[in-house]
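> Curious how this folds, go ahead:
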Amino acid sequence: MLQILTEPLGFEFMRNAIAIGLLIGVLCPVVGSYLIVQRMALFGDVIAHCVLPGLSISFFFGIDILIGAFGAGILGASLIAWIRSQSRVKADAAMALTFSSFFALGVTLITVLKNKLDLDSFLFGDILGVTGADIQRTLIISLIILLVVRLTYKEMLFYTFDKTGAQAIGLPINLIYFAFMSAITLTIIVSMKAVGVILVISMLVGPALSAYLLVKELHHMMILGAVIGVFSSVTGIYLSYYHNLPSGPAIVLVSSTLFILSLLFSPSQGILTRSRNLFLRPFRSPSN
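The predicted structure is shown next:
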């Protein structure tokens, strides 16, 4: 058993993969918890696809992809907010339009600019190809986001559940929205290398959803979601090593499996446990 755990650690690419897997395993569920409780889970997917034009432009001009991707992601989020504020268009329609438009623009720019952006790696990730620089950047961004989440937890909690009340007491809701969009965009950017754009939404909401079924408090949801995210990442990487599976999909499948188990067996909300409780309830004595 010990050999199974230690053998992959003899390879540098596996150590790098596990390191970045641990970081995104913590970061994604913490940020994703806010998406879930605000009923904005698909918003993460929209932003994930909005970064493609920024990536293409960054590659063409030879600048850090973080700059271009972040700018494109924030532009997409701002466009959605602007459409909603200036028209009767609902959030889902605004997101659908922005999603498709930015993704089409990104694919077009890749063709027109003829850059060497690896579209497959962008879509599906390449966690086994991460470098020390990738890990360092992910670590710095993760620490910054987690620190901001910790310092602004009460304000974000109020904003999440009562935007009108937050505005009434003087909280800068526009600044909070921008900071929240920035955190989502940065989380997606640093996670793309590991699982890709198509699968990053699963890491954002999968572990957090599992925790949502098991606990009731938001901070407990974040902590448990981070534990589930770390377990999913490490287990997926080991499965990919021993069974020759693509690493990103393996991580996501582990996360999805844990969600199914939570959905079935959650003590308070599980489908099977709820059915069992309903079945046993008539047979309990009044004294119980």
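> Every contact and neighbour count from this point should use C-alpha atoms.
Will do.
> ok, the residue positioned nearest the centre of the chain to Phe103 distance?
For the chain, the residue nearest the mean C-alpha position is Leu204 (2.2 Å; CA atoms, centre = their mean). Computed as CA to CA, to the nearest Å, the Leu204 to Phe103 distance reads 20 Å.
> One more: Thr138?
According to CA to CA, Thr138 stands 24 Å off from Phe103.
> So for the host helix or strand of Leu147, what gets flagged as buried?
Using DSSP states H and E, Leu147 sits in helix 132-151. Within helix 132-151, the residues that count as buried by 16 or more other CA atoms under 10 Å are Ile135, Thr138, Leu139, Ile141, Ser142, Ile145, Leu146, Val149.
> Residues contacting the host helix or strand of Leu157, please?
Per DSSP H and E, Leu157 falls inside helix 153-161. With CA atoms under 8 Å, 6 or more residues apart in numbering as the test, helix 153-161 has contacts from Tyr34, Val37, Gln38, Val149, Gly165, Ala166, Leu171, Ile173, Ile176.
> can I get those residues in a markdown table with secondary structure?
A markdown table is the format used below for these (DSSP: H, G, I helix; E, B strand; the rest coil):
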| residue | secondary structure |
| --- | --- |
| Tyr34 | helix |
| Val37 | helix |
| Gln38 | coil |
| Val149 | helix |
| Gly165 | helix |
| Ala166 | helix |
| Leu171 | coil |
| Ile173 | helix |
| Ile176 | helix |
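> where exactly do the helices run in the stretch 101-250 of the chain?
119-124, 132-151, 153-161, 163-168, 173-214, 218-243, 247-265 (DSSP state H, counting those that start in this stretch).
> Between those helices, which one is closest to Ile20.
helix 132-151 (5.7 Å; CA to CA).
> packing partners for the closest one?
Applying 3 or more CA pairs under 8 Å, 6 or more residues apart in numbering; DSSP states H and E, we find helix 132-151 packed against helix 12-37, helix 173-214.
> among those, which is nearest Ile47?
helix 173-214 (6.5 Å).
> before we go on, could you also do this sequence so I can check it against the first one:
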Amino acid sequence: MSIIDFLLEPLQYEFMVRAIVTTVIAAIVCAVLSCWLVLIGWSLMGDAVSHAVLPGVVLAYVVGAPFALGALVFGFLAVALIGLIRGTTRVKEDAAIGIVFTTLFALGLVLISVTPSQTDLNHIIFGNILGVSTIELIQIAVLAAVSFAVLFVKRRDLTLYAFDPIHAFAIGLSPRFLGALLLGVLALTAVVALQVVGVILVVAMLIIPGATAYLLTDRFGRMLVIAPALSAAASVVGIYISYWIDAASGGLVVVVQGAVFALVYLFSPRQGLLGRMLARRRTRVAA
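Alright, predicted model coming up:
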């Protein structure tokens, strides 16, 4: 089989084309957001929101509503509950996150267990990228466009908030508002990625691209280019591999992203493990 056949054969199937387009859309918007999440240290928050949307997805399936609507409602609910607990009690943020996301995730599992005939556990938990319909693709594209537009318009304010919230407050910006805005975009983006990799692996798409780019550059502007480029490429490779070896598409997308991070971790010129070892060796020789 030639390389041309290898690349073109999957594209003969409409469901594969929809899967690739959907995955690339989700990968790009998740990667852009992940740059801010990595800088602020909100990895756990991304995990919380991605798990907390499960009951919303189940309820949407039960009543026949679009899954994105139920997930979006519970995503914002999770953000609001975390903020409420953090702001009105002595409980710290990490504990509030743990309480909210585990409780809502457990609620989702309970709802699944009592409505087994109307929900598909595998599709909700692990994603169903190969089963994306045209309507779902449009929904995902619209939600991704909204998330991307907010990040683009407020990119300077959000970047200042990520690096120095005190300075942001000093020049008249509201760190509380910017934090809430970023959390809202996080909830929206988690819904976008949900169909691709499912509830369990959403956090990987929200964290790995930004962490990978962070090892490759020390300039935030470059991170915003490197992260989505690597994420989109890894997603396409993952989808192709899943086609040829008949394996879980969402899982392979994340595996490829993780493999890219591992390569960068080892071979990045400045931050890579081997690069640092060589730098230390040169220092010893020079001394």
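> corresponding residues in the second structure for the helix holding Leu157 of the first structure?
In the comparison with the second structure, helix 153-161 of the first structure aligns to the range 155-163 (TM-score structural alignment).
> ok, average deviation of the matching stretch from the first structure?
Mean deviation of stretch 155-163 of the second structure from its aligned counterpart in the first structure after superposition (mean CA distance after the TM-score superposition for the first structure): 1.1 Å.
> likewise stretch 67-79 of the second structure?
For stretch 67-79 of the second structure, the mean deviation from the first structure after alignment is 1.5 Å (mean CA distance after the TM-score superposition for the first structure).
> still on that earlier bit, so for the match of helix 153-161 of the first structure, what gets flagged as buried?
Buried-residue list, stretch 155-163 of the second structure, by 16+ other CA under 10 Å: Asp157, Leu158, Thr159, Leu160, Tyr161, Ala162.
> what's the closest of the helices and strands packed on helix 132-151 of the first structure to Arg84 of the first structure?
helix 173-214 (14.0 Å).
> name the helices or strands packed onto the closest one?
helix 12-37, helix 41-50, helix 65-86, helix 119-124, helix 132-151, helix 163-168, helix 218-243, helix 247-265.
> Switch the ones you listed over to CSV; also include distance to Met192 of the first structure.
Listed next are these as CSV, based on distance: least, CA to CA, whole Å:
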stretch, distance to Met192 of the first structure
helix 12-37, 10
helix 41-50, 8
helix 65-86, 11
helix 119-124, 7
helix 132-151, 11
helix 163-168, 30
helix 218-243, 14
helix 247-265, 10
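> circling back to that earlier point, from the contacts of helix 153-161 of the first structure, list the buried ones, please.
Tyr34, Val37, Val149, Ala166, Leu171, Ile173.
> what residue of the second structure matches up with Ser247 of the first structure?
Per TM-score structural alignment, Ser247 of the first structure is aligned with Ser249.
> Just give the nearest non-adjacent residue to its match, would you?
Distance criterion CA to CA, 6 or more residues apart in numbering; nearest residue to Ser249 of the second structure, sequence neighbours excluded, is Ser242 at 5.1 Å.
> and that neighbour, what does it touch?
Contacts of Ser242 of the second structure by CA under 8 Å, 6+ apart are Ala248, Ser249, Leu252.
> number of nearby residues for the last one?
Taking other CA atoms under 10 Å as the neighbour definition, Leu252 of the second structure ends up with a count of 20.
> is it true that it touches Tyr240?
No - applying CA atoms under 8 Å as the test, Leu252 of the second structure and Tyr240 come out as separate, 9.3 Å apart.
> how many other residues sit next to the aligned partner of Arg86 of the second structure in the first structure?
Arg86 of the second structure maps onto Arg84 in the first structure, with residues paired by TM-score structural alignment. Residues lying near Arg84 of the first structure (other CA under 10 Å) number 17.
> doesn't Ala91 make contact with Arg84 of the first structure?
Yes - at 6.5 Å, Arg84 of the first structure and Ala91 qualify as touching, with contact defined as CA under 8 Å.
> and the nearest residue to Val254 of the second structure once chain neighbours are set aside, how far is that from Gly70 of the second structure?
Nearest residue to Val254 of the second structure, sequence neighbours excluded (CA to CA, 6+ apart): Ala204, at 6.6 Å. Taking CA to CA as the measure, Ala204 of the second structure falls 22 Å from Gly70 of the second structure.
> And for Phe148 of the second structure?
Counting by CA to CA, the gap from Phe148 of the second structure to Gly70 of the second structure is 21 Å.
> same thing with Thr115 of the second structure?
Applying CA to CA to Thr115 of the second structure and Gly70 of the second structure gives a distance of 16 Å.
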